[in-house]
Each structure stands twice: as structure tokens, then as C-alpha cells.
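Undergrad: heads up, no residue letters with this:
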């Protein structure tokens, strides 16, 4: 029998499930999406979905090893986002 475990499609979550995955409120995740500071997302049929891999990668951006770590990898607005434009 062939191993099909590697042939599974990526897992996608809608906003409420993605927020729970990250330990955030749905509203917080929506604000990150609006300001361009959140994880990558897709819009399919008017619905917003997030890849589990994208959520994990975004969460990993905030990894620190001590409170004295410099501000590297802080979650900043994406270049060209409405929020980044308003901050100029």
C-alpha cells in the first residue's frame, strides 16, 4: 500500500480557528490583517483563510530568548500596507 501521508493538502483555517490556534481573539487577528502586521492569508469565495504553516511562521517571527533580546523580528507592518503608509 502506498504512503499517502505526504500527499495531504495544506490545512487551512478560517479566522476564528486561526485566532484560537494563535491564542488571540478573532478581532485581534482581523486588526493585524487590516494593518498588514498579521500572517499571510488567502481570500477564497469572499472568505478569509489562513494556512497553518503561515500561522506558525508568523508566530515564530516573535521568538525571543530573553527579555533583553533586541527588537529584531518584531511584528511590523508590511511595506506598502495602509498602516505603514500612514506612519510615514
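TA: That came through, no problem. Since we're looking at a predicted model, the values are computed, not measured. Numbers count the residues shown, from 1 in each chain.
Undergrad: Only C-alpha atoms from now on, for both contacts and neighbour counts.
TA: Will do.
Undergrad: Spit out the contact partners of residue 18.
TA: Applying CA atoms under 8 Å, 6 or more residues apart in numbering to residue 18 gives the contacts 26, 50, 52, 55.
Undergrad: can you put those residues in TSV and add distance to residue 32 and secondary structure?
TA: Below are the contacts of residue 18 laid out as TSV (distance: CA to CA, whole Å; DSSP: H, G, I helix; E, B strand; the rest coil):
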residue	distance to residue 32	secondary structure
26	10	helix
50	13	strand
52	16	helix
55	12	helix
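Undergrad: second one coming, line it up with the first:
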């Protein structure tokens, strides 16, 4: 069980890290810079796989963080589309 908690904590940290990356990318786009989102797409795929590897209870506990990340990504997408 301890290993599962550690994995869930690592996934949560990855979600937060990706959120920070998305915020930086959005700031760059708002400043008129072009950003390459290919790496972000690759990281999102890995993050999804990590969430799927969790047990249902651990995965459910990450839902609020994942929903917040989704909002950040949607905001970035909208900003890129405006640019």
C-alpha cells in the first residue's frame, strides 16, 4: 500500500509540474512568443498512462488536480488560437 501512495504522490507532483509548465507557456504566448507544445503533448500522454496505472481510489483522489490542469490547458489552447 505504501508503494501505491508513493506512486500517487509522484503522479500528483507530475500534474503540478505540468501545470507550471502550462502557465509558463501561456505567459510566453500572451507575450507574443511562439511555443512548441509537442513536449507538453508527450508529457500529457505519459501522465495519463501513470494515472491509469493507479488504483481507482488513488486515481479519484487526483481528479481535482487533473480538472485544474485541464482548465489550464484549455486556457492555453484558447490563447494560442487567438495568437
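TA: Here it is on my side, so go on. From a predicted model like this one, the values you see are computed outputs, not experimental measurements.
Undergrad: Can you pull the TM-score for these?
TA: TM-score for the superposed chains, counting by TM-score structural alignment, normalised by the length of the second structure: 0.23, backed by 36 aligned residues with a CA RMSD of 4.1 Å.
Undergrad: Residue 83 of the first structure contacts residue 32, doesn't it?
TA: No. Assessed by CA atoms under 8 Å, residue 83 of the first structure is found out of contact with residue 32, at 10.1 Å.
Undergrad: got the contacts of residue 18 of the first structure as JSON lines, with neighbour count and distance to residue 13 of the first structure columns?
TA: JSON lines is the format used below for those (neighbours: other CA atoms under 10 Å; distance: CA to CA, whole Å):
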{"residue": "26", "neighbour count": "17", "distance to residue 13 of the first structure": "12"}
{"residue": "50", "neighbour count": "20", "distance to residue 13 of the first structure": "5"}
{"residue": "52", "neighbour count": "17", "distance to residue 13 of the first structure": "7"}
{"residue": "55", "neighbour count": "20", "distance to residue 13 of the first structure": "9"}
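Undergrad: Make CSV out of those and add distance to residue 19 of the first structure.
TA: Rendered in CSV, the data for these read as follows (distance: CA to CA, whole Å):
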residue, distance to residue 19 of the first structure
26, 5
50, 10
52, 11
55, 9
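Undergrad: Select, from these, the two members most distant in space.
TA: The span of those, defined through CA to CA, is set by 26 and 52 at 15.5 Å.
Undergrad: Quick check: buried residues in stretch 68-83 of the second structure?
TA: 69, 72, 73, 76, 80 (16 or more other CA atoms under 10 Å).
Undergrad: Filter those down to the ones in helices?
TA: If you go by DSSP state H, those have 69, 72, 73, 76, 80 in helices.
Undergrad: Thanks a lot, see you next time.
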